[in-house]
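Chemist: quick one, structure for this:
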Amino acid sequence: MADKEGRVTRNSTNDDSEGSNTSPQLSVEQLLASLSGDRFRDWYRERQYRQNIENGTPFFNGPASVPDSERHSPSRLLKCHRKVVYQQCNAPEETSDPDGIFWFGTRFEEDLAFPFLERAITNADTYVQNSVWVDFRVETKGVELQIKGETDPLIVDADATPILPTEIKTKSSVEHTSEPNRSHRAQLHAYMAGLSEKFGVDLTDGVVMYGSRKTMDVKIFHVEFDEEFWEDVVLEWAADHTHYRLTEELPPAEPENDWECKFCSFRERCGKGDSNHKDLGTDGFLPNFADYPREKVVRYLESNPDALLTPVLAEKYPDVADEYGVCTFQCPGCASSFEWDSIGRQDRVGRSRPVCPVCAEDDSLRELQISPHEQRGSSNEEKGVTGEGA
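Modeler: Next up is the predicted model:
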């Protein structure tokens, strides 16, 4: 508490009372020992977990469900078909989430973009609404598609009827941005179509706003609803994607821009990375690939209860191995099986598979393999989507 002059004083009632619960003051050494990047990471994860519960969205804390083949999220329209399939089917991600970028995007939208629209753009007869869910169906190429997603802030009238939807994105720089990204146009088209159907209006205009994470500069682009682009490009992409899902066919790796592969969380599985894997399906960890972040390993195992760790991941995350189990090695020659920790460490780490010790006694060097069934888990087999290495 503070005295009349504003000085901080101690509460003598609490300090002097017998059996006080006041914790002893931490020493500088204890404080310094607690300050670490790992401690911040754990605190941040727990903070997100609690916020999801407080916001009534506890489902964000668990693994995402696999959407129906006909269902599409506006934010994934026109993205690389293969990447979207990997995301939809919960293939294990090879990189951590860029939480800093997500956090900045949320803050930019809530703390800057929304107030800008509300205070500098609207007047007494118009308002800004945080977001609206759209969920509509459209038929194309003989397939009924479902498009479901949540808009960014939109300008509405006094009856909360949409007038102008927005799509707000952040980038490292907007200096050389001269037009909206094609996928962002597609996303905005989906919102215009969905809002038009939901509210019985004809929305033909929207805006894409880009904000720079470095300079806070902003560029805004007017987007008019283009029927030809919507039907011949966006809906055709969605129909093709539904076809890949229904036929359980691994789609081609064709991103809109080549640089996207460099930042993709599935580049090794796809074949764009430095490992010797290529064109793999959605199930299981990559054999002999140890660079999965711990949180992604746990998330995959939680979403696939029958799946097991690979030996190289068990070596890296022994506590996870104790909880979830590890695949066994199998010899394709003599059919012998070996527990992961029965093979010497020097034979388990690296790109090449370990050699069967039984066959080695007969001078036959047969590489041990991991059981595909153990690696994928039976719950994953229902998802389909196969590739050369699946």
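
Chemist: contacts and neighbour counts: CA atoms only from here.
Modeler: OK.

Chemist: ok, the most centrally placed residue in the chain to residue 214 distance?
Modeler: In the chain, the residue lying closest to the centroid (Cα atoms, centre = their mean) is residue 97, at 6.6 Å. Residue 97 sits 20 Å away from residue 214, going by Cα to Cα, to the nearest Å.

Chemist: and residue 251, what does it touch?
Modeler: Each residue near residue 251 by Cα atoms under 8 Å, 6 or more residues apart in numbering is listed here: 81-82, 85, 241, 244.

Chemist: now, which of these lie within helices?
Modeler: 81-82, 85, 241, 244 (DSSP state H).

Chemist: closest to residue 298 out of these?
Modeler: residue 85 (20.2 Å; Cα to Cα).

Chemist: burial count for the closest one?
Modeler: 24 (other Cα atoms under 10 Å).

Chemist: ok, it - contacts?
Modeler: 245, 250-251, 282.

Chemist: correct me, but residue 375 touches residue 309?
Modeler: Yes: counting by Cα atoms under 8 Å, residue 375 does reach residue 309; the two are 6.9 Å apart.

Chemist: between those two, which has more neighbouring residues?
Modeler: Higher neighbour count among residue 375 and residue 309: residue 309, with 30 against 22, using other Cα under 10 Å.

Chemist: which ones are touching that one?
Modeler: 285, 321, 324-327, 375.

Chemist: residue 137 too?
Modeler: Residue 137 touches 144-147, counting by Cα under 8 Å, 6+ apart.

Chemist: the structure of the following sequence is requested for comparison with the preceding one:
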Amino acid sequence: MEPTAATLVPKIGKESFTQWQQHREIRQNIKSGKTWFNLPPPEKPPERHSPHQLNQCHRKVYYQQLNAPEESRDPSGIFWTGTQFEEEWMMPYLEHIANESGAYIRNSMWVDYTVDTDVGPIHIRGMTDPVIVDEDSRPILLTEIKTKQSVKYATEPSDHHVAQAYAYLRGLSEEWEVDLRDAVLIYGDRTTLEIQVFHIEFDLDRWQDLVVAWATNHTVFRMNRELPPADPEFGWECKFCSFKHRCGRAKDSKFSDVDAYGFLPLFNEYPEAKVIEYLDSHDGAKLTPTLASRYPDLIDQYEVYEWACQRCSAIYSFGVIEWDGNTESLPLCPGCANEAIPVPLAEPGPEAQRILDEDAQ
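Modeler: Reported below is the predicted structural model:
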């Protein structure tokens, strides 16, 4: 059939672009030999810490590390802009600066080391941004490159960016047996490409406060499987957090202080990709009826939790109950239909999902 505007226009839209983008990322990971990027991240040991997560909201990081279902898509545009800014602008610029001084530039360097604390060794592992090195590849100057919506009001570096720099400085110093104490934090403006640069010098007291104390406290939360307090560095963080409904910080949230496991009941804002990621990373996990109604194509691949009546305790499979997915108008229990006050069916909450999943295993 000859292509026409009438056949092409309906194919171009938000949903098809999202699917194309997801499939493109999968293909690129396979092509580059990084197939593990297509898999859900494994749950890391309590003592393992990534530099980029240091000194952030304990609760947000706790949710991330335990693979709680995210309520929003990854900010791919921000990630893409950050990568392009580093590769297309900062790398050539830093190489120019290095060459003028008889030095060289490396795209990144690994750090992998432990630090003794009151709760035992903590393990810090991650990959730096570009590093200026000598002819033997020994680090001279660490750089941290971040993008912001605007650098106009950037008057000082964020503490969690300083913590990240300290973690890399300490790791590189140990690995290369040098006393590396200097880093530059470069903030790039996503609109104007202007930069704001801050010189960071390693400070032992701030290292203890921003890195060691934070990581030690977070390790304790993880070891005790204790939901940390919601303690963001900036007030606006909650607005953009992928767990704000679960945490209870969303403006219209019906929930509060929910642990990391399970989908929120009657919550239909999870992006499909995040639903799949959660299900694939938790053995036995199922779709809630709400999510099965929103993403019917997933029913063939994943099971669905059953409806339950809170009055008569009757259980009903998702497929036998007619429902349009409207969470403001839940289906009624067929067994209690003749009661004076009908009772809506309920789907299991996070703790009930955990119990059901453990029983199924």
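
Chemist: coming back round to it: which of the contacts of residue 85 of the first structure lies closest to residue 158 of the first structure?
Modeler: The closest of the contacts of residue 85 of the first structure, once distances to residue 158 of the first structure are taken by Cα to Cα, is residue 245, at 42.3 Å.

Chemist: that closest one -> the second structure?
Modeler: Residue correspondence, TM-score structural alignment: residue 245 of the first structure in this structure matches residue 222 in the second structure.

Chemist: could you count how many residues lie near its match?
Modeler: 19.

Chemist: separation between the residue nearest to it when sequence neighbours are not counted and residue 242 of the second structure?
Modeler: Excluding its sequence neighbours, the residue lying closest to residue 222 of the second structure (Cα to Cα, 6 or more residues apart in numbering) is residue 46, at 5.2 Å. Residue 46 of the second structure sits 21 Å away from residue 242 of the second structure, going by Cα to Cα.

Chemist: ok so, going back, so what corresponds to the residue nearest to the centre of the first structure in the second structure?
Modeler: Under TM-score structural alignment, residue 97 of the first structure pairs with residue 74 in the second structure.

Chemist: what does residue 41 of the first structure give?
Modeler: Match for residue 41 of the first structure (TM-score structural alignment): residue 18.

Chemist: checking my notes, its match in a helix, right?
Modeler: Yes: counting by DSSP: H, G, I helix; E, B strand; the rest coil, residue 18 of the second structure is located in a helix.

Chemist: what about it, neighbour count?
Modeler: 12.

Chemist: go on, residue 206 of the first structure?
Modeler: The number of residues near residue 206 of the first structure, taken as other Cα under 10 Å, comes to 23.

Chemist: do residue 245 of the second structure as well
Modeler: 23.

Chemist: I'd assumed residue 254 was in contact with it.
Modeler: Yes: Residue 245 of the second structure is in contact with residue 254 according to Cα under 8 Å; the separation is 7.4 Å.

Chemist: apart from its chain neighbours, what residue comes closest to residue 353 of the first structure?
Modeler: residue 367 (5.6 Å).

Chemist: touching, that neighbour and residue 331? I think so.
Modeler: Yes: using Cα under 8 Å, residue 367 of the first structure is in contact with residue 331, at 6.9 Å.

Chemist: look at those two and report which has more neighbours.
Modeler: Between residue 367 of the first structure and residue 331, counted using other Cα under 10 Å, the more crowded position is residue 331 (21 against 18).

Chemist: distance of that one from residue 47 of the first structure?
Modeler: For residue 331 of the first structure, the distance to residue 47 of the first structure - Cα to Cα - is 46 Å.

Chemist: with residue 290 of the first structure instead?
Modeler: For residue 290 of the first structure, the distance to residue 47 of the first structure - Cα to Cα - is 28 Å.

Chemist: which of these two has more neighbours?
Modeler: residue 290 (20 against 11).
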